[in-house]
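Novice: fold the stuff below for me.
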Amino acid sequence: MPVSDSYRPEPRFAALGGDYGDPVRPADFPETRLRFRNDRAAATVGLDALTDEEWIKGFGRFEPLPGQPGPLAMRYHGHQFRTYNPDLGDGRGFLAAQLRDDAGRLLDLGTKGSGQTPWSRGADGRLTLKGGVREVLAATMLETLGVPTSRAFSLIETGEALQRGDEPSPTRSAVLVRLSHSHVRFGTFQRAAYLGRTDMLEALVEHARTLYHPGVAAGDAAGLLSAVVQASARLAARWVAAGFVHGVLNTDNLNVTGESFDYGPWRFLPRYEPGFTAAYFDQFGLYAFARQPEAVFWALTQLAGALKPLSDAETLTAALNGFGPAYIGELRTAFLMRLGVKSVGEAADQRLVDTTLALLRAGGDALRWEPLFFDWFSGFASSERALRGPRRGVYQGEAFDAFRFALFEHEPDRPERLEADVFRAAEPEEMLIDEVEAIWSAIDRDDDWTVFNTKLDRLGAAGIAYDFEARQRSEQ
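Specialist: Just a heads-up that it's a prediction; the model follows:
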């Protein structure tokens, strides 16, 4: 398969050996119809020059890319809604490839819906097309809003009629490929601990430390935990600032790089609602919007428990105790980023977070989550735009006065971004459930992909306008 000179294969997970994954064969799909390819992401790993036919061979038929060992179903355990499950593992996906990007980071190409594996537990190993469409939309929206996320890389419709209990059946099938910084989960470590394999734990610590947290000293399990704590705090804060609800924060859905991935029953907040849940089966609100930091911390404690054979409890506890302060600091940073303003010190920055949440709470149904950040992006530089816009009637009263005072303490960060056409619109790009369903309805009813593709184009334009990637680079 032809690749560009910038393609750099580096299959490091497979080099760990057979204790960590199982070679598998991808499903032989009756058809492969390319529905989405992320050329921007592909360009970062030297795969953008592939023709559509070559793309389908690589990401629909899974002919191995050059220098790659072939599909590997990763082994892991995990807590699912806080109940330990030792029968997990890649049940409908596999690690297809590992390669370096143009920044030198090691990235994974991982699949979803690519067929049965030894860990399928009787399931069909498939993905519905609707599920694939939803994952592309979620990942693209999160990338737009500056959340560390896997990127949807490819979506190919596969021509099977699937039976599902949670959507009308039979339904169309697809295979998704995501480009992610790592698929080494908290549950990967939990499995090694469950098996009593200290040697496996040591190998995993060195693997994760060397590849993803090189600042950690060799053999320092607590140091690795501390790095993962910091990355996870940042992720939780970015979810909250984006008004995002992941839905299923099990320990097999959190990884060592603090990058969000695997989007099932996700939602974005329509308005400020701390108890808002994404999964219909989350009956007790365990993973509700405002409980996500708690859920991430709980998962981190399970990772710490798995690392006990390699470090003393006091040192691991100290690493865990870093989560609270890190999360608070990251939340301030995330809100400043979303509002497009600069820091002026902890007290003033925290006041801005508090007054923003108070205004969202006071605004109720009249003030959706995303429009507030859109209206006031760049702070006082957007005053005229916001006060003449569709929500001008909401921007009054005590809660607004406190918010405006806190916001105007902060200098705009790169206010020239307001010159983008995106900010001439009355409404921001959102990803509420009604729009998601409308996008799917057009595909399901009429095989019309226009609305889907148009939405992705608009999100791309919004991402360029916000330019959160530049902010994040400056923080690193």
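
Novice: make it CA atoms for all contacts and neighbour counts henceforth
Specialist: Will do.

Novice: how about Asn38, nearest residue that isn't a chain neighbour?
Specialist: Nearest residue to Asn38, sequence neighbours excluded (Cα to Cα, 6 or more residues apart in numbering): Phe153, at 5.0 Å.

Novice: roughly how far out does whichever helix or strand the one you found is part of sit from the chain middle?
Specialist: Using DSSP states H and E, Phe153 sits in strand 151-162. Relative to the chain's own centre, strand 151-162 is displaced by 19 Å; criterion: Cα atoms, centre = their mean, to the nearest Å.

Novice: same thing with stretch 437-449?
Specialist: 24 Å.

Novice: for comparison, sequence B:
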Amino acid sequence: MTNRTHSPHSNPIAMQRYTSLPDDMYVALAPTRSESPTMLTVNTGLIEEYGLSVEWFESADALGFLSGNHDYDGASPIAMAYSGHQFGHFSPLLGDGRAHMLGQLETADGKWVDVQLKGSGRTPFSRGGDGRATLGAVIREYLISEAMAGLGIPTTRTLALVTTGESIMRDYQMVPGAIQVRTAESHLRVGSFQYAYSKLGKDGVKALADFAIEQHFPEIKGRDDKYPAFLEAVSLRQADLISQWMLVGFIHGVMNTDNAAIVGESIDFGPCAFMDDFKANKVFSSIDRDSRYAWKQQASIGYWNLQRLAETLLPLFDDDTDNAVKTAETQIGAFIPRFQLAFQEGLKRKLGIASDSDAADAFVDNVLPVLEDEHIDFTLFFDALTSVAEGGSEDTLLRYFDNAEKGKDWLKKWRQFSDRDQATLTAMRNANPALIARNHQVEKAIDDATERNDFTLFHRLSNALKTPYVVSDKNVDLQEAPLPEQCVLRTFCGT
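Specialist: Presented below is the predicted three-dimensional model:
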């Protein structure tokens, strides 16, 4: 399927929709030139999903355009402004300190997708930074976003990676620089509304909300209550997204309001990680010293972020502040039952349990404490349980229990509630990946690439993570939990 509006020889990035926003919401400027760029990888699978030809993306013109080495005549690259609560503390001006929004491309089904460069040089929002990204950071984002996409979780994607041919200083050493070419349904964040509210007041928030509704929530644009409906729609998407994260053991690590996309996509994969052994209070991020963004905290933080969005929208709800607050509370109130239902139903699918009885629900509620008490790997447990449900040996699962008798007792109870019909088994497999982006594998791929110029593992992971529910024989080793000496205890932004 090929986009009828796009020649395979021409640049498909055809418009810049954000310049219709108030001028204070962005700064027009071109990326910084790269010293000696090379195209590290082009995500041909994603390009094909968009219905585009890969030909332009592999051309010299594409390399120049995506590395900053282009005159940009006729193009309108910008850096976007936004605010954000970072670990609970408000920063009135953040913005794209190392990113440039090139514009949008049109997919074969008529949708417009943002194309942004990360690591493309300084902007007015750089705050003393060099505006560049490390090769390790863009590899991490590529692998995690491909893992998310393979799992069916809404996410930004990586269209290509470009090495700049330059070395940049990080942690008192020189490391290779690179640029990520990122795509997204939208780069608008809760922090975008916070910036519009603090900088431009009611008129700015209204312009931004109207833009967001027109572009991303057209089903509500004709409603008289479109602004409250917008808050509710964002709340429901956040509830769905965070439940999906938690059901695969994913910890975002930096759920600041500037990292909360209003369209419900996963965005900004810095010190994120998938859990190995299950721990409800697990934290990987080196900068999350108070466990604010632990696995079990993510729903609460999602709701807290929505409260910050609601504060900016109050002037659009009602001139009477009390009435506006009541409206906001009602709309974001939709988040809690939506999340609870999505998470509970998702956990039941992972267990192959269709029953709605109180006894079944009590059993489901106790499964994660069992995993924590027994120090069981989250992904391996549910993958093995799926194998048992499909007729495999119970030993596949029992080997993960420290206490074998406890494991046998748990399996006996599970069989009382589990279902064997094909629909339930299919749903169970589709809820339980056999492969995730293991932290130790991601770190090794980064080390191999940055220290030895070896991209073998990076390419293996990139391909394997596209199909996480079916693992080929040659990739069985990628399923393995880390040995004690391989465990990653802390993850870093690495920007």
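
Novice: need the TM-score from the superposition.
Specialist: TM-score for the superposed chains, counting by TM-score structural alignment, normalised by the length of structure 1: 0.86, backed by 452 aligned residues with a Cα RMSD of 3.1 Å.

Novice: so how much does the strand holding Phe153 of structure 1 differ from structure 2 once superposed?
Specialist: When structure 2 is overlaid, strand 151-162 of structure 1 sits 1.3 Å from its aligned residues on average, using mean Cα distance after the TM-score superposition for structure 1.

Novice: in space, what's closest to the residue at minimal distance from the centre of structure 1 - neighbours in sequence excluded?
Specialist: In structure 1, the residue lying closest to the centroid (Cα atoms, centre = their mean) is Ser260, at 2.7 Å. Leaving aside its sequence neighbours, Ser260 of structure 1 sits nearest to Thr149 (Cα to Cα, 6+ apart; 4.5 Å).

Novice: that neighbour maps to what in structure 2?
Specialist: Mapped onto structure 2 by TM-score structural alignment, Thr149 of structure 1 lines up with Thr155.

Novice: give the buried residues for stretch 275-288 of structure 2.
Specialist: By 16 or more other Cα atoms under 10 Å, the buried positions in stretch 275-288 of structure 2 come out as Met275, Asp276, Asp277, Phe278, Lys279, Ala280, Lys282, Val283, Phe284, Ser285, Ile287, Asp288.

Novice: ok, for the fifth one, nearest residue in space, not its chain neighbours?
Specialist: By that I understand Lys279 of structure 2. Glu372 (5.5 Å).

Novice: repeat that for the third one.
Specialist: Sequence neighbours aside, Asp377 is the residue nearest to Asp277 of structure 2 in space, at 3.9 Å (criterion: Cα to Cα, 6+ apart).

Novice: and the match of Thr149 of structure 1, how far from Gly88 of structure 2?
Specialist: Remark: distance between Thr155 of structure 2 and Gly88 of structure 2 (Cα to Cα, to the nearest Å) = 24 Å.

Novice: higher neighbour count, those two?
Specialist: Remark: of Thr155 of structure 2 and Gly88, Thr155 carries more neighbours, 23 against 14, as counted by other Cα atoms under 10 Å.

Novice: show me what contacts that one?
Specialist: The contact partners of Thr155 of structure 2, by Cα atoms under 8 Å, 6 or more residues apart in numbering, come to Ser145, Met148, Ala149, Ala184, Glu265, Ser266, Ile267.

Novice: which one in structure 1 is aligned with the last one?
Specialist: Under the alignment (TM-score structural alignment), Ile267 of structure 2 maps onto Phe261 of structure 1.

Novice: so that match touches Ser150, yeah?
Specialist: Yes - judged on Cα atoms under 8 Å, Phe261 of structure 1 makes contact with Ser150 at a distance of 5.3 Å.

Novice: now the common contact residues for these two.
Specialist: Contacts common to Phe261 of structure 1 and Ser150, judged by Cα under 8 Å, 6+ apart, are Ala139, Ser180.

Novice: spit out the contact partners of the residue nearest to Asn38 of structure 1.
Specialist: Phe36, Arg37, Asn38, Ala41, Ala42, Leu176, Val177, Arg178, Leu179.

Novice: wasn't Tyr195 of structure 2 part of a strand?
Specialist: No - going by DSSP: H, G, I helix; E, B strand; the rest coil, the assignment for Tyr195 of structure 2 is helix, not a strand.

Novice: give me the contact list for stretch 454-469 of structure 2.
Specialist: 139, 142-143, 146-147, 149-151, 429-430, 432-437, 442, 444-446, 448-449, 471, 475, 478.

Novice: pull out the buried residues from the residues you listed.
Specialist: By neighbour count, with 16+ other Cα under 10 Å, the contacts of stretch 454-469 of structure 2 hold 139, 142-143, 146-147, 149-151, 429-430, 432-437, 442, 445-446, 448-449, 471, 478 as buried.

Novice: what about Thr188 of structure 1, how many neighbours?
Specialist: 27.

Novice: which one in structure 2 is aligned with Lys57 of structure 1?
Specialist: Counting by TM-score structural alignment, the partner of Lys57 of structure 1 is Gly64.

Novice: three-state assignment of that match?
Specialist: The three-state assignment at Gly64 of structure 2 reads helix, by three-state DSSP.

Novice: residues touching it, list them.
Specialist: Contacts here follow Cα under 8 Å, 6+ apart; on that basis Gly64 of structure 2 touches His70.

Novice: if I look at it, how far off is Pro31 of structure 2?
Specialist: Taking Cα to Cα, one finds Gly64 of structure 2 at 11 Å from Pro31 of structure 2.

Novice: Thr44 of structure 2 pairs with which position in structure 1?
Specialist: Aligned partner of Thr44 of structure 2 by TM-score structural alignment: Asp39.

Novice: pretty sure its match sits against Asp48.
Specialist: Yes - under the criterion of Cα under 8 Å, Asp39 of structure 1 makes contact with Asp48 at 5.4 Å.

Novice: kind regards, and thank you for your time.
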